[in-house]
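*Asks:* My questions are about this predicted structure, shown below with the sequence.
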Amino acid sequence: MASIKPSVPKGTRDFSPAEMVKRNYIFDTIKSVFRKYGYQQIETPTMEKLSTLTGKYGEEGDKLIFKILNSGDFLTDANIDASNINLNYKKLTLQISGKALRYDLTVPFARYVVQHQNEITFPFKRFQVQPVWRADRPQRGRYREFYQCDADVVGSDSLLNEAEFIMIYDEALTKLGLKDFSIQINNRKILSGIAQVIDKSDNIIDLTVAIDKLDKIGLDGVIKELLEKGFTDADIDKLKPVILLEGNNTEKLASLREALAQSEIGLKGCDEIETVFGYIERCPLQTAKLELDITLARGLNYYTGAIFEVKTNEVNMGSIGGGGRYDNLTGMFGLKGLTGAGISFGADRIYDVLEELNLFPAGSNQTTQALICNFDKEGELYSLPLLQRLRRHNINTELYPAGAKIKKQMEYANNKNIPYVVVIGGDEMQTGLLTFKNMASGVQEKLTADEIVAKLNRD
């Protein structure tokens, strides 16, 4: 039998120990901030019922759901003639597949809230860090299996939630070492108001899709696209001052209020943004620049209020986070009128940013702090009490199995980036003074077991 060349499916990845330390550093940092703001962690199954996921992401999204074949002889169970499968693929899928890998964390969260509504304390603040799967075409930065890092609050329409999401982004990304990043905010109601004042409410999608491209295709490109979609020169004249808003956030809001004076919904959007800014004034941000950007139109079919997007200004990278306010998330499962808001961190992109800026902490690629080297069974047995003491002091320690030459043991420490080595030979066992080596500086000293524990505790 021919040997099979080992590989992973396209669009998936292995993560080495060094990569996992860095990934966990990102996840642990973000989770610690979520918890600080009262968010509690949940997990949902890797797979959901296909009926739970289908129809929630639009026709294109449905095509990207990874279906799972029913176990056993699914063709017999489905009453299908296996020799002549000439069925519509959608009908066939429903007969041979009842489950699918989750496409995102939002729909499973909505299902969870409805299913557990009698156990949940509302407002319900949850976070979730788990992998999702999409049958997309793999390319650079786009994977079929990737992690999402979400926080949502449901059952509260308070704008304090939006303000806290801004604070969470600011605190988490500051903790990760970013020094120059922007949190852009807009409001769906403002976009609706803009469409209303030029009498193009039915074309709001065309309008927002075009202005969302302003930074990519410029004003001329936006105007060209709008004219092609049926907007008039008069419409464009009204839109220009709004699209090209200038000044600080207060000045932008004043200009918007003037432009949207005839739109009740547009002014309500301005009020909501102003309220969020008021909260932030009382809780100043550490690092982030908070910017009103009315060209921001992500997820327009989904969001009903605030819309967020986070970008780093230190690296040429797309969005590293985003979210917004939505109404009736749980309505798809029969629980109407439950408003919510949520954000997501782009963990994979954040990883690339930290790597490029060299922001991972020194030693973040090392998991073992000390290696105990010995030469024989007697040294191995002598080492065990010290090994246990160090571990009880939460010092990650390994004991190299007896019998290897000291050179091999030192190479092991170097290859794993272990910063300290304790060498125990005959002299060390006789005197109780153990050889303690700093692998970075090469400095060696003779220390007692107590001194080694104390020294590693300080580090």
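*Replies:* Great, that's in hand. Numbering: from 1, shown residues only.

*Asks:* can we go C-alpha only for contacts and neighbour counts from here?
*Replies:* Fine.

*Asks:* Need the nearest residue in space to L227, chain neighbours excluded.
*Replies:* Spatial nearest neighbour of L227, excluding adjacent residues (C-alpha to C-alpha, 6 or more residues apart in numbering): D233 at 7.7 Å.

*Asks:* And here is the other one:
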Amino acid sequence: MKPSLAKGTRDFSSEEVFRRKFIINTLQNNFELFGFQPLETPSFENLSTLTGKYGEEGDRLIFKILNSGDYASKTKDEDWNSKNSQKLISQISEKALRYDLTVPFARYVTMNHGTMTFPFKRYQIQPVWRADRPQKGRFREFYQCDADVVGSESLWQEVELVQLYLQSFSDLKIPVTLHLNNRKILSGLAEYAGISKHLIEFTVALDKLDKIGKEGVIKELLEKNISQTSIDKLEFLFEQTDDSMENLLLLKEKFVEDDLGFKGVEELEFVFNKCLDLGISLENLKFDITLARGLDYYTGAIFEVKADEVAMGSIGGGGRYDNLTEVFGVKNIPGIGISFGLDRIYLVMEELGLFPQSIENSVKYLFANYGERESLEALKVIFQLRKNGISAELYPESAKLKKQFTYAEKKGIPNLVFFGEQEISENKITIKNLESGEQKTLSINEFLN
């Protein structure tokens, strides 16, 4: 049988791994600059830990793991015969691959809060899995790079996370716009339109505006039994100006009699004003009233990052989730977090040609192979180079020099080293730079120093 990859997964070549490490190292450096500490959790969790945290749509995308052994014998005959998948899941699957890093983090906090120092700041860079339909920039296995703060309700955390986002993407040289909204504003809009009982359906549909357009959102709202009268009251959502502060002021007027919506506007105003005071341009920040990020656990600020010059979905997102640990029985631990989409960031950087050439190959010197004696002497020099932190290798076979040249060029090794019988007798070494064609001979000590 011809081998193939599972849909939505990929192999990574050495070049791709070098590039991914470049992104990860950039993010990790910024996480630690901002005071976040590393954490890792298992690749799979109890299914009960994950379900009910992402909304109905998210629950469908969780990869379930079949119980080991004869799982079918433990099912109820009527459920098995009727092929009732919803009832069967709880009988044949107790574990699931993690859907994101935030819920496992909340589970970790719940289990360890008695020994933690709050506010607790953690970052986590690990793969997650979603049973989604694969498409450009969307995979079934992908990495998330998260930074979260728990144990603080301070809006300065929102301001700091805006800085973390913008500094990280600046270091990666990706021009971005950071879209912000607040879950309290969405709740206020639902109250304003008289559809509070349809809040989840409303926010899930609204979150798809950039994908399905105004007509698509209205159609979905009507299908969810939301009246045309309510939809008409929300018409202004689709007619926002480019001035974020003006949009916030207009919204404030509509929320005069809605305390929750009004508070959401005030929280966003604080974040925008403090960012402006810190010199952050409104060109990089946008109040996006239609941004919903259809996850049930957000309670306050919502973030989403989009690349300015590439047609791609969000390359980062997150928000405040003050009630998340309550589902695990622990109250009063507020939290806020953001995520960087490694795979989409990679695609954006590739399309814009932003990867430095220097990261794609770590080998600096290839020593030509002239035979057994020469190879032994070459390996002695290579040993010294490696002790000095310089990557070098010996061509494994005594082949024609043309073949060794070709190998170095294809691997992108910049220098070919000649250390044959004459060089060994004179205690010298000859180096040819394959990019410039320049060739020079040095003593071994000069070369090593």
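*Replies:* Here it is on my side, so go on. It should be emphasised that the depicted structure is a prediction, and the values quoted were computed from it without experimental measurement.

*Asks:* Give me the distance between the residue nearest to L227 of structure 1 and G61 of structure 1.
*Replies:* 35 Å (C-alpha to C-alpha, to the nearest Å).

*Asks:* higher neighbour count, these two?
*Replies:* Higher neighbour count among D233 of structure 1 and G61: G61, with 16 against 12, using other C-alpha atoms under 10 Å.

*Asks:* Let me know how buried I424 of structure 1 is, in neighbour terms.
*Replies:* Neighbour tally, I424 of structure 1, other C-alpha under 10 Å: 24.

*Asks:* So which residue is smack in the middle of structure 2?
*Replies:* In structure 2, the residue lying closest to the centroid (C-alpha atoms, centre = their mean) is G341, at 2.3 Å.

*Asks:* Check the contact between that residue and M312; I expect there is one.
*Replies:* No - with contact defined as C-alpha atoms under 8 Å, G341 of structure 2 does not count as touching M312 (11.5 Å).

*Asks:* Quick one: map R102 of structure 1 onto structure 2.
*Replies:* Matched to structure 2 by TM-score structural alignment, R102 of structure 1 sits across from R98.

*Asks:* number of nearby residues for that match?
*Replies:* 25.

*Asks:* again, but for the one 10 residues further on
*Replies:* By the other C-alpha under 10 Å criterion, the neighbourhood of Y108 of structure 2 contains 15 residues.

*Asks:* Could you do the one 4 residues further on as well?
*Replies:* Using other C-alpha under 10 Å, the number of residues around N112 of structure 2 comes to 10.

*Asks:* Ok, G137 of structure 2 next?
*Replies:* Quick note: G137 of structure 2 (other C-alpha under 10 Å) scores 17 neighbours.

*Asks:* who's in contact with the equivalent of it over in structure 1?
*Replies:* When structure 1 is aligned by TM-score structural alignment, G137 of structure 2 is paired with G141. Neighbouring residues of G141 of structure 1 by C-alpha atoms under 8 Å, 6 or more residues apart in numbering: R349.

*Asks:* burial measure for S73 of structure 2, as a count.
*Replies:* Residues lying near S73 of structure 2 (other C-alpha under 10 Å) number 11.

*Asks:* before we move on, what SS does it have?
*Replies:* Under DSSP: H, G, I helix; E, B strand; the rest coil, the three-state class of S73 of structure 2 is helix.
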